[in-house]
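1. What follows is a predicted protein model with its sequence.
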Amino acid sequence: MCATCGCSDDAGVRVTDPVAAGHDHPHDHGDGHGHGHREPDSRTVALEVDLLAKNDDLAGDNRRWLAEREVVALNLMSSPGSGKTTLLTRTITDLGDELPCAVLEGDQETLLDAERIGATGARVIQINTGAGCHLDADMVAAGLRALAPARGSLLFVENVGNLVCPALFDLGEAGRVVIMSVTEGADKPLKYPHMFRTADLMLVNKVDLLPYVDFDVEYCVTAARRANPAVEVLEISATRGDGLESWYDWLRRRAGALTA
C-alpha cells in the first residue's frame, strides 16, 4: 500500500511491449483508483518519507542511466482527456525524422494509447499500474529496460492522468510538462498547486475550442505563475496545429541542452 496516496502497491503493475504482446486488448477494463482513507499518524509520516526517499534514490539512478545515453526524458502530466496522447502522436509524426522519439505510456489498464503511439512507428512500452494512480521511478526503470531507447533520443513519459500524485514522484526526468485543456476549469492551478509548482512548461491545449467554452486563458496563466513564477506557457492545439512550432522549438532546446 502506498503510504503517500493510499493506492495499491506494485503487485498489479505490468510492463508490456504492445507489439510483442500478440493480442488486441485485455478483457479486464477495471478503473478502480483504490484510494484509501486513514488517520495520519507518526508511522504513516515515516512511511511517506521512506517511500519518497527510496523513490528519489531510484530516480537518481534513472537520471544517470539516461544521461549516460544522452536520452532526454520528459514527464508529461495532466488530467484525463487533456490531449496528451493526441499531442504525442502529432509530435512524433512531425519531429520523428529530426529527433528520434520513444514513449513510456502509463495507464491503469489497456494498451489503447500505446497502440496509438506505436502506429506512428515510434518505439513504445506500456506500463499498466492496476489500481495505482501514478508512475514511480521503479516502474520507469523497468520500462527503460524493456524499451532500451536509442542514444540521443527524446523519451516521453506519459504519466497516469491526474493532477495530484504524479507531481510527488521524481522519475529521473530532465523536464516536466503539464498539459491543461480549455475544456477544464481555468482554476486548476489554484486547486492543484503542487503539480504546477514542479512544472517547467504548461501547455494550454485545445485552443481551437476557445470560441465554444468558458475558459479564461489569462486567468489560468496567472494562476499557474502564482504557483510557479518561472513556468513557461505555450498555447497550442494538437489537432489544428496552433502553437506547435513553438512546442517543437522548446523540445529542440531541451534536447540540445542535454546533448551539447
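-> Received the coordinates, thanks. Keep in mind the model is a prediction, meaning the values are calculated, not measured. Numbering: from 1, shown residues only.
2. hey, let's count contacts and neighbours off CA atoms from now on
-> OK.
3. any chance you could map the strands in this structure?
-> Ranges of strands in the chain, per DSSP state E, are 14-16, 72-78, 101-107, 123-128, 154-158, 175-181, 201-205, 232-235.
4. alright, now check it against this:
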Amino acid sequence: MCSTCGCSEGEVTITSGHHSDDASHCHDHAHHHHAHHDHCQCQTHDSASCEHEHEHDETIEFETSPSVEVHHHYYHHGDVHHHIHYHLAALPEAMPQPTMSEVTPTVKRTVTIEEQVLAKNDRIAAHNREHFAAQHLVALNFVSSPGSGKTTLLCETLRQLLPNQSCVVIEGDQQTQNDAQRIEATGAPAIQINTGKGCHLDAQMIHDAMHQLDAPQGSYLFIENVGNLVCPAGFDLGEKHKVVVLSVTEGEDKPLKYPHMFAAASVMLINKIDLLEHLDFDLQRCMQYAHQVNPELIIIPISATTGVGMDEWLSWLETQPCA
C-alpha cells in the first residue's frame, strides 16, 4: 500500500500497445519494488546500517482490563517511531478494576517498516530527467480527472505534429490497452502501463517503460497519467512540465478544490469549450480561480473536436524545443 495516498497497486504491467498479446513484450512488475511500495517486515532495526526512514506501528491488546485507551508514543533509533495502543475492554462494575501493572497482556505485534516514499521517487525522477536531457526528449506529464478528454486531445496533437516531429507516448491506466491502441493509430509509438489498483504513475514505472520504448533523439515524450487530480501532483516523473487538462463539464471551481495539481502545472488546457453554450460554466471565473492558485499558469481554452485553441497549444509546444 502506498503510504502517501493509500492506494494499492497489485500487479503492474508495462506493455507495448501493438504487442498486447505477445508475452515477450510485457514487463510484469508484480515482483518489482516500486518507489512507493518498498517495505520489509521485521522486529528490529539497525539505524546505522539502513538508509531508510521507517515507521513502526505496534498494537498491544489486553484480554481483560478496564475501559481505558492509552496512546503511548516514544522514539527509538533516531527516526524510528513506535506507536503503541493499549485497548482495554470494560469489566463488570462489581469487579475490582486492575491497575496497568496487574494486567497480563496478550501481545499482537505488527511492525511495518516503510521507506520515505517521495524521497526515493525523486531520486529516480532525477535519473529520468538526466536521461531525457541526454536524449533531447521533452517530457510532458498530462494530468486530469477521468473523462476530461485528454486522450482525444493528445491524439489530435499527435496528428498535427506527425510526421514532421518525432513523438512517443507512455499511457497510464488502471486496466485495458484501449488508449495505447488509440495513440498508435495516429502513428506514434506507445507503451501502456496498467497500474492495477494504483491511482498514479511513479518515476520507476516511467524508467522501466523507457527501456521498452525506443524513443528517437529529439522527440516529444507525452506521458498520459492515470485520471486523478490528487496523487499525480506529488509524484515527479522526471518531466519538464505538467500539463493539466480540465474540461468545461467538470465545473469552474476545480482549481480551488484540487489546488496542489494546478499549482504544480505549467499549462492548463480548458478542454471541450465547444460545449460551453450547453453548460453553466463560467470560463473567466475558472481562469481567475486557476491564477489565484498559480499566477504563472499558462491557460489555453481548447477544443480537440473543433480545433479551437489548437494553434495556441502547438505554438506553446514549439517554445519547448527538443534540440
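-> It's in. Worth saying up front: this structure is predicted, and the values here are computed from it rather than measured.
5. returning to that earlier point: just tell me which of the strands of structure 1 ends up closest to Val164 of structure 1.
-> Across the strands of structure 1, Val164 of structure 1 has its closest neighbour in strand 72-78 (9.3 Å, C-alpha to C-alpha).
6. ok, average deviation of the closest one from structure 2?
-> For strand 72-78 of structure 1, the mean deviation from structure 2 after alignment is 0.3 Å (mean C-alpha distance after the TM-score superposition for structure 1).
7. Report the aligned residue range of structure 2 for that strand.
-> The aligned range for strand 72-78 of structure 1 in structure 2 is 138-144, by TM-score structural alignment.
8. one step back: so which of the strands of structure 1 comes closest to Pro166 of structure 1?
-> strand 72-78 (7.2 Å).
9. what does the closest one contact?
-> With contact meaning C-alpha atoms under 8 Å, 6 or more residues apart in numbering, strand 72-78 of structure 1 is reached by 66, 84, 152-163, 166, 171-180, 254-255, 258.
10. Got a quick ChimeraX command for the buried subset of those residues?
-> In ChimeraX, a selection of the buried entries from the contacts of strand 72-78 of structure 1 looks like this (16 or more other C-alpha atoms under 10 Å):
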select :66,84,152,153,154,155,156,157,158,159,160,161,162,163,166,171,172,173,174,175,176,177,178,179,180,254,255
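11. Just tell me what Leu154 of structure 1 corresponds to in structure 2.
-> Under the alignment (TM-score structural alignment), Leu154 of structure 1 pairs with Tyr220 in structure 2.
12. give the contact list for that match.
-> Leu137, Val138, Ala139, Leu140, Gln165, Ser166, Cys167, Val168, Cys322 are the contacts of Tyr220 of structure 2 under C-alpha under 8 Å, 6+ apart.
13. at 6 Å instead, please
-> Leu137, Val138, Cys167 (C-alpha atoms under 6 Å, 6 or more residues apart in numbering).
14. what's the nearest residue to the alignment partner in structure 2 of Gly175 of structure 1 if we skip its chain neighbours?
-> Counting by TM-score structural alignment, Gly175 of structure 1 lines up with His241 in structure 2. With sequence-adjacent residues excluded and distances taken as C-alpha to C-alpha, 6 or more residues apart in numbering, His241 of structure 2 is closest to Leu140, at 5.2 Å.
15. Tell me the spacing between Gly149 of structure 2 and Gly227 of structure 2.
-> Distance of Gly149 of structure 2 to Gly227 of structure 2, computed by C-alpha to C-alpha, to the nearest Å: 10 Å.
16. again, but for Cys167 of structure 2
-> According to C-alpha to C-alpha, Cys167 of structure 2 stands 21 Å off from Gly227 of structure 2.
17. again, but for Ile300 of structure 2
-> Remark: distance between Ile300 of structure 2 and Gly227 of structure 2 (C-alpha to C-alpha) = 20 Å.
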